[in-house]
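1. fold the following, please.
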Amino acid sequence: MTTMLKKKPLLGFWGLWNISFGFFGIQIAFALQNANVSRIFQTLGASIDDLPILWIAGPVTGLLVQPLIGYFSDRTWGPLGRRRPYFLGGAILCSIALVAMPNSSALWMAASLLWMLDASVNISMEPFRAFVGDMLDERQRTAGYAFQTVFIGAGAVVASLAPALLNNVFGVSNVAPEGVVPDSVRWSFYLGAAMALGAVLWTVLTTREYSPDQMAQFTRETGPETPHAAAVPSLVGAFAWIAAGAVIVALVSALGLDNPLYILGFGLAAFGAAQIANHVRAASGRSAGVLGHILSDLWSMPQTMRRLAVIQFLSWFALFILWVYATPIVTQYQFGSTDTASVAYNEGADYVGVLFAVYNGIAALYAFAIPAIAARIGTARLHALNLVAGGLGLASFAVIGDPNLLMVSMVGIGMAWASILSLPYSILCGALPQNKLGIYMGLFNIFIVLPQLVVATVMGALVRHLYPEAPVVSFLIGGGFMVAAAAASLRLSRTTQ
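-> The predicted model follows:
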């Protein structure tokens, strides 16, 4: 009887629905951004090789916001619980940004609002990941993250199809004068703002989190891994990070490389400086602050988390290439136009939304099958197979000329997307201490945003200098990274099988 009381009760269908439904709204905002921000930037005058640096808001805000939100949400308890105050506040800010962005009159304004939108999405997204882990017993964890993936896919389908549906069904114009965002995009963002806030409110109002006392009673069927031995890096390592950043900055200045590479250099140096500051604090005998806790937990990640971090880095490098370059590549290669005011370009841009809806729809449907397949062949093997399918889907853009055939490519990408959204988190939860689930989920996000930061600072230079006439090569690179992630998945411990 005692053992049973220490297990979280299993949730029924509607319980799983309620704890995950808010992600439907968050994903609407995320998918509207992914499918339309490059279009908005190009409409306001951005060139194709400017796009990666304009997208820098995503990785930077994720890198800074999610670990902080994870740290504080682990230590929060109030009338709304532990996680719910954060994803509600993020949803409110997100809705404001969605309403404002398509009304941008200048590129700098749209770029600034992307920072706000990305920050608010990250504020909501991180505690939702931990929320599912908080609420579910180990027996339902894979099903819980798969259920969340269903809503992520459904929200993305709605958001991705919105401009095309408004245009083709309701007659809302998808073209506008030069420098003006079309009405179909504008109204998609308005509707998205309402749905994002409404879906998050549903979860806030229909769920009740376990209190700290209740959480203390629950034990795992299998305990978390022992943290890595080296909890704090040496000062030598800290100065090495600073030196690496300084070398990059010096090379950019001396060789006249692209200015976005400065961000990478200064980022590495800042990471080293943060470690030195943490050493100074520890040497002075002061208690660990936010920075100390975050750095300590970062360097004491369990081994499974370290291996998953490599897989996430490679996977998300490929995904960010897809999101940044899908619109310019499809409009140029499959629709034959780079003129943002032309009918062909805007038809191609709308079609990108359709393609995104297809792969998200496939992800939502496939997520229902993931728990059963994972139980049969193992989570790591299944993840590897799905990532190979995604890599082939990305690479196929380079050889497909008929836009209708790109639907086949979306099947593989949808399988990979469903897997990326569920299986790593299911594996990760089993390796983490429950009282640090928020901070470790936030730290895990670092290995999602770091590849985005690399893409944002490096891919523009690659496109400009190595293959300026063939930007579709970027999709071949993305496919290669996805297959490399599949190979890394096979190295996961047999305990994850």
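
2. from here on, just use CA atoms for contacts and neighbour counts.
-> OK.

3. and the end-to-end length of stretch 207-217?
-> 20 Å (CA to CA, to the nearest Å).

4. what does that stretch contact?
-> For stretch 207-217, the surrounding residues in contact (CA atoms under 8 Å, 6 or more residues apart in numbering) are 5-6, 18-19, 77, 81-82, 134-135.

5. any idea which element the residue nearest the centre of the chain lies in?
-> What sits nearest the mean C-alpha location of the chain, by CA atoms, centre = their mean, is I448, with 6.2 Å. According to DSSP states H and E, I448 maps onto helix 446-454.

6. run this one through as well so I can compare:
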Amino acid sequence: MRDKPRQNFAGLWNISFGFFGIQIGFALQNANMSRIFQSLGERVDDLAILWIAAPLTGLLVQPVIGYFSDRTWGRFGRRRPYFFGGAVLATLALFGMPNAPGLFAAAMLLWMLDASLNIAMEPFRAFVGDMLRRDQHTAGYALQTAFIGAGAVIGSATPFLLDRLGIANVAGGGGVPDTVRYSFYLGGAVLFAAVAWTVLTTREYSPAELAAFDGLAAAPHDPPPAPPASTLGGLAWIGAGGGIALLVLLLRLEKELALLGALVALYGVARLAAGWLHARGASDNVLTHIVGDFAGMPPIMKRLALTQFFTWSALFIMWIYTTPVVAQYAFGSADPASAAYNAGGNWVGILFAMYNLVAALTAAFLLQPMARRFGKGRTHAGALVIGAIGFLSFFGLRDPYALLLAEVAIGIAWASILAMPYAILASSLPQRKLGIYMGLFNIFIVVPQLLVATVMGTIVRHFFPTEPIWTMAFAAAVMLLAALSMLRVREGDGGEGVSVAG
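-> The predicted structure follows:
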């Protein structure tokens, strides 16, 4: 057999259906966590630091899960044990989140929820690449995006719909309202059922089969890459991290910025440790693989990394600040205990549902023909420009219903963000390292979120503490930078010389 069997629509459906449930969990988190934090007494300018658990968890979890899933094979398959285990833990976190007794408990549950969702999500990205031929990669990731959009619509809109059914939308004496509480319960149940569907209806290819498809000899796994040998490089990263921490101390900057310095220094320590292990022959371990593969990324992955950095900076700003922006400017209240603010919080769920609905429709009907005509790279760049226009629209659209137009533009960008970079990578990366490369690619989603979480609160506090609308201008600017960076992506930059133009 020279190539994988072509999957019909039912096969494509089964492979990606679990993402429907996972995205319900992400949608509930994205649309409601700021609301839960504020209901528990947190100020708007401190929201960003509480969100830091989410990207930090992804940074640590996804490369490790990618590494181990590449090397896993047993009775239950290669990727499926990971996304099933993640789904079980995420379900438990969703059940517990709305019952958090205080801010600390809510932050810890957010950490657990995001870790679990990342454990489930990372293997799904590689799973599509494992199961599909190259000429079906765009179709596979587009359908996955459609499921993501559909799941996010349901997750985002559920509090609004429960309110319409008569469920209490304001908690007596403050706290988390019943609309949010029941939404998290329903979301946990659906997440578990959707992932179980994929687990029960798919059969993974064994490592020997995957090797045969690529015309390679069967092997347990690839040999370990050589990590960076320069001790000076590791020390430079440690010094840079220490310099950031020193600036925080001398300039009396926000303490959260010190976390960024700690992460930079930690990478330097990881480089030194990986080099030390490699020099002593102990190179076949998770640390040397992650550090070595990160340093030796294919050129196309490096170019896409810059795009991802800017793109996800913009998205994280949107997820943190849309609720206070909409509540204040479209519903006239900045008081989290007021009925108007909570009505605005519900409307944010509808706005998020709209951009996800548009993303689902765009992925299902437009992405593939646009990519065939203009190429994946140009299609993605154009979609990011449209997304930037959507962020800028918040300045001119103050009517709640008019804001739906802004979400249409954001939804077009979101469809491409969830499909095009992964379709490009899956066709360009070596099959046996797809899990770890997809996990490492997540670093360029996580790092900008950490940066936003540590810096954006400081910017809001010092420059526009009562005018959060300006966060949308930041989001638009960095999204335009993401579009410009796509001009650097050239066909033939992949590890296997595959064109990204089709």
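
7. if we can go back for a sec, and the helix holding I448 of structure 1, which stretch of structure 2?
-> Mapped onto structure 2 using TM-score structural alignment, helix 446-454 of structure 1 spans residues 443-451.

8. quick revisit: distance of the residue nearest to the centre of structure 1 relative to R82 of structure 1?
-> 24 Å.

9. same question, M215 of structure 1
-> 11 Å.

10. same question for G237 of structure 1.
-> Applying CA to CA, the value for G237 of structure 1 to R82 of structure 1 is 35 Å.

11. who has more neighbours, those two?
-> Between G237 of structure 1 and R82, R82 has the larger neighbour count (other CA atoms under 10 Å), namely 23 against 14.

12. hmm, S73 and that one touching each other?
-> Yes. R82 of structure 1 is within contact range of S73, at 5.8 Å (criterion: CA atoms under 8 Å).

13. structure 1: which residue goes with P465 of structure 2?
-> For P465 of structure 2, the aligned position in structure 1 is P468, judged by TM-score structural alignment.

14. let's verify that match: helix, strand, or coil?
-> Per DSSP: H, G, I helix; E, B strand; the rest coil, the secondary structure class of P468 of structure 1 is coil.

15. for A229 of structure 1, same thing?
-> Assigned by three-state DSSP, the conformation of A229 of structure 1 is coil.

16. isn't it up against S300?
-> Yes. The pair formed by A229 of structure 1 and S300 meets the contact definition of CA under 8 Å, at 6.5 Å.

17. picking up where we left off before, so which of the contacts of stretch 207-217 of structure 1 is the most crowded?
-> I19 leads the contacts of stretch 207-217 of structure 1 on contacts (other CA under 10 Å) with 26 neighbours.

18. quick check, that residue in a helix?
-> Yes. Using three-state DSSP, the assignment for I19 of structure 1 is a helix.

19. how close does the closest residue to it other than its chain neighbours sit to S188 of structure 1?
-> Nearest non-adjacent residue to I19 of structure 1, counting by CA to CA, 6 or more residues apart in numbering: T203, 5.8 Å away. Distance from T203 of structure 1 to S188 of structure 1, counting by CA to CA: 23 Å.

20. for G414 of structure 1, same thing?
-> Counting by CA to CA - G414 of structure 1 and S188 of structure 1 are separated by 23 Å.
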